[in-house]
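>>> missing the sequence, but the structure's below:
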């Protein structure tokens, strides 16, 4: 054994350096994917022109007035969509990572806990009942009722899940089973609304349930960005407590961690991050499952590094999937939710076949 191998500080620094290299590599890969996504589409621009437009947008916006068509395509249409895809992928992956750590089960995610089903029920209610659901919102802001309803019902689902678990004891198994049951109930509600509504609203509900970035605009980006960043910073600040929780509730309590408060606030913040994005994009599944699992494969279980790694992976997976969704059959656009169902289903089966469905201990 060499002196380097015997030195624990050197080993620690070596491991930490490797993790930083992984994160920086993922960040560079995400940036390159952004440039590609801004370039891809019917209106093709050279990569160097994309970089020039981005530089002018920051330093001299007036210079873009001479290239209005390029400005409209790149800045007004593609860029909000790219940013929303990144924020949504980050939120869902981080939420899945934190939920898995809190509940000590690698199959937990906003999708499997029923949050997506609850948000879809909220959106379906807004589509069917329209302004009557929120009479204080002006009629011209119909999309606002969908966003608000999906967000509120998403929060309600987590409240119900936690309330049920508190009645029977706050075990992770009870929380997971509660999420599955609540998800089925909200799914039944969506089916009833689809059955009762007319053809036009039925098509709108079905389109929303498929998930996509069609509604991406700078207004959505301005709303989602602070929510995503604040939730990410809070959850990252609790990474040490999440690591401690992995040793067991009793050990965490002995080390001064308020386990019940950590679990409650962690679930609420993760719900806020994911439901805020789902309210704009519709149902997008499996990001919260794939991001953390791939992250563990390449960076380990330390939540200080796993949370940002999951965020970058989730952003990359959703951005590349959305870019494929709008270009693979151009000019026809495939809902990105459909692509994620296919990719996520295959990934889920691989996890099961490899025996990775065991509860984290």
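Noted; the coordinates are in hand. Values in this document were obtained by computation on a predicted structure and should not be read as measured data. Numbering: from 1, shown residues only.
>>> all contacts plus neighbour counts: C-alpha atoms, from now on.
Fine.
>>> any idea which helix or strand carries residue 162?
Assessed by DSSP states H and E, residue 162 sits inside helix 142-168.
>>> and that helix, how far out from the chain's middle?
How far helix 142-168 lies from its chain's middle: 16 Å, per CA atoms, centre = their mean, to the nearest Å.
>>> and stretch 154-173, by the same measure?
Put simply, stretch 154-173 sits 21 Å off its chain's centre (CA atoms, centre = their mean).
>>> which residues touch it?
Outside stretch 154-173, the residues that touch it by CA atoms under 8 Å, 6 or more residues apart in numbering are 103-105, 114-116, 118-119, 122, 174-175, 178-179, 182, 260, 264, 267-268, 271-272, 275.
>>> which of the residues in that stretch are buried?
154-158, 161-162, 164-165, 170, 172 (16 or more other CA atoms under 10 Å).
>>> as CSV, the residues you listed with distance to residue 141 would be great.
CSV is the format used below for the buried residues of stretch 154-173 (distance: CA to CA, whole Å):
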residue, distance to residue 141
154, 20
155, 22
156, 23
157, 25
158, 27
161, 31
162, 33
164, 35
165, 37
170, 40
172, 40
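>>> now residue 76: how far from residue 57?
Here the criterion is CA to CA, to the nearest Å. By it, residue 76 lies 11 Å from residue 57.
>>> cool, and residue 280?
Look at residue 280 and residue 57: by CA to CA, they are 25 Å apart.
>>> so between those two, which is more surrounded?
Higher neighbour count among residue 280 and residue 57: residue 280, with 30 against 15, using other CA atoms under 10 Å.
>>> how about that one: what's its closest non-neighbour residue?
Distances taken as CA to CA, 6 or more residues apart in numbering put residue 147 closest to residue 280, at 6.0 Å, once the chain neighbours are dropped.
>>> ok, back up a step: got any residues that touch both of residue 76 and residue 57?
Common contact partners of residue 76 and residue 57 (CA under 8 Å, 6+ apart): none.
>>> hmm, back to that, surely the residue nearest to residue 280 and residue 125 touch.
No - the pair residue 147 / residue 125 is not scored as a contact, 11.0 Å apart, by CA atoms under 8 Å.
>>> the residue sitting nearest the centre point of the chain: which element?
Central residue of the chain (CA atoms, centre = their mean): residue 92, 1.8 Å from the mean position. Secondary structure from DSSP H and E places residue 92 in helix 79-103.
>>> and the comparison structure, right after this:
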């Protein structure tokens, strides 16, 4: 076979994989809308969705089913998909920028910083932001988590500019900043009362309890814009894999790419984490499985990781709310179990080179 035919064959295989993942995700979405203590047949779910789009007045006769599908399950499913996409593409791009497969939003201290912001808001409430009405306590938590997540990346960037912008410097700065914010969370947990301590603990576990259409409306455009921008940088990310010097010779502004890539990845991850709490391993599992399926070409790896992240988190969240129905398990706990088993599998299969 000629090089051209080999390239076209490889491209066709990658597209088939992406389309297959998309089909599996669509099937999983319908199952997630079906699963739960209140059982609604698949045909009724499809009818309700169509009527909600074309004729909302027709749903007045089935308010209970409409409430379950449209008001409760659908925003939760969409938020899980958006969160999986955001965390996976953030981890994928961060790993490409720093040429380290262990990098993720959590490795760089983002999750610890968001945790500290949420803990501050839970302990001190609206007194942190007196201009926000007292009834918007959850809004203060979301905003503080978001702002502290951004602050962590800003601190990492300042440190890297002071001591050089090598990937090792950025990773070490992220680890150190993560420890500092984790210490802050521990102090707040030690000083607060039992009720707020429980609230902090639940937020740190991560979950989709706060899913609603308001959260979807905020997160969806951020996720879409971040995905489109990061996908547009795929060629530059591919050139960066050969080293900074090679990328510079190819005309890539490495420092600007690294800074903007980290900032956009942080925006994607922190916007979701502000609503869901801490959910681990997605930013590592999605890119790793994607590389196994589709290779290292970021043009295909980024969308592949996005689909895998959405699929993994949606399945995990569906299991979290149904496996012990009516009791709901925090999806963060499910993700720690799945993530631990996944990496143990890699080690036992002799594939530890993927993560070293």
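That came in fine, so what should we check first? Nothing here was measured: the structure is a model prediction, and the numbers come from that model.
>>> mean shift of the helix holding residue 92 of the first structure relative to the second structure?
Helix 79-103 of the first structure differs from its equivalent in the second structure by a mean of 0.2 Å after superposition (mean CA distance after the TM-score superposition for the first structure).
>>> which part of the second structure lines up with the helix or strand following that helix?
Downstream of helix 79-103 of the first structure, the first helix or strand assigned by DSSP H and E is helix 115-129. The alignment of helix 115-129 of the first structure onto the second structure (TM-score structural alignment) spans residues 110-124.
>>> with stretch 274-292 of the first structure instead?
Aligned by TM-score structural alignment, stretch 274-292 of the first structure corresponds to residues 269-287 of the second structure.
>>> so for that stretch, first residue to last residue, what's the gap.
Span of stretch 269-287 of the second structure from end to end, CA to CA: 15 Å.
>>> residue 100 of the first structure contacts residue 107, correct?
Yes - between residue 100 of the first structure and residue 107 there is a contact under CA under 8 Å: 7.1 Å.
>>> tell me which other helices or strands the helix or strand hosting residue 5 of the second structure touches.
In the assignment (DSSP H and E), residue 5 of the second structure maps to helix 3-34. With contacts taken as 3 or more CA pairs under 8 Å, 6 or more residues apart in numbering; DSSP states H and E, helix 3-34 of the second structure sits against helix 42-54, helix 74-98, helix 282-294, helix 298-322.
>>> please identify the deepest-packed of those.
Comparing those on average neighbours per residue, with mean count of other CA atoms under 10 Å, the densest one is helix 74-98 at a mean of 28.
>>> trace residue 142 of the first structure over to the second structure, please.
Using TM-score structural alignment, the partner of residue 142 of the first structure in the second structure is residue 137.
>>> ok, that match - contacts?
121, 125-126.
>>> so which of those persist in the first structure?
Here is what carries over to the first structure from those, by both residues aligned by TM-score structural alignment, their matches' CA atoms under 8 Å: 125-126.
>>> what segments of the stretch 201-350 of the second structure are helices?
Along the stretch 201-350 of the second structure, counting by DSSP state H, counting those that start in this stretch, helices occupy 213-232, 234-240, 244-249, 254-276, 282-294, 298-322, 331-348.
>>> any idea of the angle the fifth one forms with helix 331-348?
Here the directions of helix 282-294 of the second structure and helix 331-348 differ by 40 degrees (axes from the mean of the first three to the mean of the last three CA atoms, to 10 degrees).
>>> name the residues that touch helix 282-294 of the second structure?
For helix 282-294 of the second structure, using CA under 8 Å, 6+ apart, the contacting residues are 14, 17, 84, 87-92, 101-105, 300-302, 304-306, 308-309, 312-313, 335, 339, 342, 354.
>>> list the contacts for residue 176 of the second structure?
Residue 176 of the second structure neighbours (CA under 8 Å, 6+ apart): residue 109.
>>> within the helices and strands, which one has it?
Here residue 176 of the second structure sits within helix 167-191, counting by DSSP H and E.
>>> what's the mean deviation for that helix versus the first structure?
For helix 167-191 of the second structure, the mean deviation from the first structure after alignment is 0.7 Å (mean CA distance after the TM-score superposition for the first structure).
>>> the first structure: matching residues for that helix?
Counting by TM-score structural alignment, helix 167-191 of the second structure sits on residues 172-196 of the first structure.
>>> quick one: which of the contacts of residue 137 of the second structure is nearest to residue 245 of the second structure?
Using CA to CA, residue 121 comes nearest to residue 245 of the second structure of the contacts of residue 137 of the second structure, at 44.2 Å.
>>> now the closest one, nearest residue through space, not along the chain?
Spatial nearest neighbour of residue 121 of the second structure, chain neighbours left out: residue 141 (5.0 Å); criterion: CA to CA, 6+ apart.
>>> thought the one you found was touching residue 114?
No - using CA under 8 Å, residue 141 of the second structure is not in contact with residue 114, being 9.5 Å away.
>>> comparing the two, which residue is more hemmed in?
A count of neighbours by other CA under 10 Å puts residue 114 above the other of residue 141 of the second structure and residue 114, at 34 against 25.
>>> the first structure: matching residues for stretch 305-313 of the second structure?
The alignment of stretch 305-313 of the second structure onto the first structure (TM-score structural alignment) covers residues 310-318.
>>> before we move on, back to that, just the buried ones from the contacts of stretch 154-173 of the first structure, in PyMOL syntax?
The buried residues among these can be selected in PyMOL (16+ other CA under 10 Å) with this line:
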select buried, resi 103+104+105+114+115+116+118+119+122+174+175+178+179+182+267+268+271+272+275
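>>> circling back to that earlier point, please state the offset of the helix holding residue 92 of the first structure from the chain centre?
How far helix 79-103 of the first structure lies from its chain's middle: 3 Å, per CA atoms, centre = their mean.
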